[in-house]
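Novice: Here is a sequence with its predicted model. Questions after.
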Amino acid sequence: MGMVDAHHHVWDLSVRDQPWIKGDEMSPIRRNFGLSDLAVEAREAGVTSTVLVQTVTTADETPELLALAAEHDLVGGVVGWTDLTAPDVADELARLRELPGGEKLVGIRHQIQGEPDPLWILRRDVLRGLEAVAAAGLVYDLVVLPHQLPAATSAAFLLPQLTFVLDHVGKPPIATGEWNAWAGHLHTLATLPNTAAKLSGLPTEARWDDWTVEDLRPYTETALEAFGADRLMFGSDWPVCLLATTYAEVVDTARQLTSDLSDSERSALFTDTARRVYALK
């Protein structure tokens, strides 16, 4: 069974802007990226299935991602966006399921990292929306900064019926070497059985121009200690990863960082956890 890349994106700047891609340092990814660009690199890395993840908070993007998934066998699942605070959120999730590719909708995500309120996820209207996500049999992806992890943990505690997947293991501040607060919050979240995490996005949290595998090792080991391989999954975060490295190097780095694991643990991290958590076809 081939590898699963549990986290990547696509975008077409002629369809809509990606307002977060700004500044000279982001120029390497200020262009279009499609599934055909990824397919060759994924095949060479042994990846046979992926999870395509939203990038912007607009209702139009999710149907587009589902349509792409319907056309490409490489995409096993889509994590889309919908307004969790809308009164008709349950109806909207049902509508998305009826669209072309709707059977591949596996989760919902919101850019919590951009919310100024660190308790955003605990708002009553947001929790109501998360209940609808759970009722629809979907997963909720958490894209948060370390200081937002406590609120995310509280939400996961309040909603044991919903599986929460932490993107990029909570975006640890690798570039500055900060450690304790992130690690403590991560371990607390991982005590809840309805949580999992993605070993993804670490090179872009390090110094882009001079990071090493050893810079990432303590953060990887902490994530493994907290979640175990059976609740941790590999993700490339392509094409964002291109700011710091190549797709092939992301895969090779993950393999180096997990070389001490048993065969069954590596199978979980690179394939089985994602297939189980996202119920990939």
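Specialist: Done, it's in.
Novice: alpha carbons only for contacts and neighbour counts from here, please
Specialist: Fine.
Novice: so how far is Leu52 from the residue lying closest to Lys281 once chain neighbours are set aside?
Specialist: Excluding the flanking residues, the one nearest Lys281 by Cα to Cα, 6 or more residues apart in numbering is Gly76, at 6.2 Å. From Gly76 across to Leu52, the span is 8 Å (Cα to Cα, to the nearest Å).
Novice: okay, pairing it with this:
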Amino acid sequence: MIDQAHLRERNQALFGVDDAWLQKHREEALEPDLAIVDPHHHLWDRGAPYLFNDYLADIGSGHNICASVFVQCDAMYRVDGDPDLAPVGETEFVNGIAAMSASGAYGSARVCAGIVGFAELRLGDRVDVVLEAHLRAAGDRFKGIRGRSVWDADPTIKGSSQDFPKGLLLDAGFRRGYARLVRYNLSFDAWLFHPQLPELADLAGSFPDTPVVLDHIGAPLAVGVYAGRRDDIFVDWKRNLTDLARRPNVSVKLGGLAMHLFGFDLDAAHRPEPADSEEIARLWRPYIETCIEIFGVERCMFESNFPVDKRGVSYGVLWNAFKRIAAGYSASEKAALFRETACRTYRLVLPR
């Protein structure tokens, strides 16, 4: 059972947002008609709550957000019954929000049109019960499972409200459960650190029929023992990313770079005012362009990672930065990066 008090404490430390500080810099949306599917955001009611109305306020910043995908974050897990089924509570919670959004009463954006949840894959064949419960709870909206395997020998580096064992993606029990995803046409979102990319490459290659989505560009770390080594880490990250891309079932989310793990120090603790979109684009461009160069636009999608990235950048400025980075791409390439890859990956059917 998840210790909710511990989660609240950890998330407040990791994801605290200073709204007054963010309001010190605002921008008009660039290319406001460009259709966007935000393929990675969270909703929760703990620590600093971030719920449907909070996300609606953020996407109302002038960009044309037409749909979103909710990604697992330990929200609203069940406290009663079989603990293996606890994560189904999150899907029930989010599916209700998706139904509210689908009514059209809250705007044209279809929030949570796709849902990525959690199931303990180390259950092996027994995970079928959990996967089927998710599908009963959300039907076609349920698209996949997120697996967090973030681990590093430096214990000061934290990428989750929970701790995970070394080598989780290589674990035989985990892989028995992972093998069940294809039966239900479900994808796998992977959240890990850059030294773990070879483990994901092995997993993706071993199960080529299961779509894999690499979250947050594979997190090239710049904190803890990796601080001050950005150039060397970039070389290692790019090499392993290139190898991972040889698995055609893998795509990558372009975002998450406002997290403390990337070492850009964009939050209020490090800056008197927020960075503008030009500065952010300059800082992030080498990483994002490298991903696009390696994977191609058809396997890359921009993501908000809100409210986690909100610690360092507002929603409007974030998408302006992405649009600046993509300014030199063709209309069809932009369509892939901002909408089509996400729709195809998560099998979203949206009105044109």
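Specialist: Ah, there it is. As the structure is a computational prediction, the values presented were derived from the model and not from experiment.
Novice: out of Gly76 and Leu52 of the first structure, which sits in the more crowded spot?
Specialist: More neighbours surround Leu52 than the other of Gly76 of the first structure and Leu52, with 29 against 25 (other Cα atoms under 10 Å).
Novice: if I've got this straight, that one is in a strand?
Specialist: Yes: if the criterion is DSSP: H, G, I helix; E, B strand; the rest coil, then Leu52 of the first structure is within a strand.
Novice: what's the spacing between the alignment partner in the second structure of it and Arg141 of the second structure?
Specialist: Using TM-score structural alignment, the equivalent of Leu52 of the first structure in the second structure is Phe70. Going from Phe70 of the second structure to Arg141 of the second structure by Cα to Cα gives 10 Å.
Novice: who touches both of these two?
Specialist: 113-115 (Cα atoms under 8 Å, 6 or more residues apart in numbering).
Novice: From Arg124 of the first structure, how far out is the residue nearest the centre of the first structure?
Specialist: Nearest residue to the geometric centre of the first structure (Cα atoms, centre = their mean): Asp167, 3.9 Å. For Asp167 of the first structure, the distance to Arg124 of the first structure (Cα to Cα) stands at 23 Å.
Novice: what about Asp171 of the second structure, neighbour count?
Specialist: Counted with other Cα under 10 Å, Asp171 of the second structure comes out at 12.
Novice: Map it across to the first structure for me.
Specialist: Checking TM-score structural alignment: Asp171 of the second structure goes with Arg123.
Novice: go on, Val250 of the second structure?
Specialist: So Val250 of the second structure corresponds to Thr195, using TM-score structural alignment.
Novice: Who are the contact partners of the closest residue to that match other than its chain neighbours?
Specialist: Distances taken as Cα to Cα, 6+ apart put Phe164 closest to Thr195 of the first structure, at 4.8 Å, once the chain neighbours are dropped. By Cα under 8 Å, 6+ apart, Phe164 of the first structure lies in contact with 139-142, 156, 194-196.
Novice: separation between the aligned partner of Leu56 of the second structure in the first structure and Ser49 of the first structure?
Specialist: Structural alignment (TM-score structural alignment) places Leu56 of the second structure against Ala39 in the first structure. Using Cα to Cα, Ala39 of the first structure is found at 10 Å from Ser49 of the first structure.
Novice: quick one: which of these two has more around it?
Specialist: Neighbour tally, Ala39 of the first structure and Ser49, criterion other Cα under 10 Å: the higher count belongs to Ser49, 24 against 16.
Novice: Specify the local secondary structure of the more buried one.
Specialist: Ser49 of the first structure ends up strand, using three-state DSSP.
Novice: Now do the contacts for it.
Specialist: Contacts of Ser49 of the first structure (Cα under 8 Å, 6+ apart): 2-5, 73-76.
Novice: Could you see which of those residues carry over to the second structure?
Specialist: Retained in the second structure by both residues aligned by TM-score structural alignment, their matches' Cα atoms under 8 Å are the following of those: 3-5, 74-76.
Novice: from those residues, which single one is nearest Leu261 of the first structure?
Specialist: Using Cα to Cα, Met3 comes nearest to Leu261 of the first structure of those, at 15.9 Å.
Novice: Look at the corresponding residue of the second structure for the closest one and say how many residues are nearby.
Specialist: Correspondence of Met3 of the first structure to the second structure, assessed by TM-score structural alignment: Ile36. Look at Ile36 of the second structure: counted by other Cα under 10 Å, it has 26 neighbours.
Novice: just Thr58 of the first structure next, same as before
Specialist: For Thr58 of the first structure, using other Cα under 10 Å, the count is 12.
Novice: what does Arg31 of the first structure give?
Specialist: Neighbours of Arg31 of the first structure using other Cα under 10 Å come to 12.
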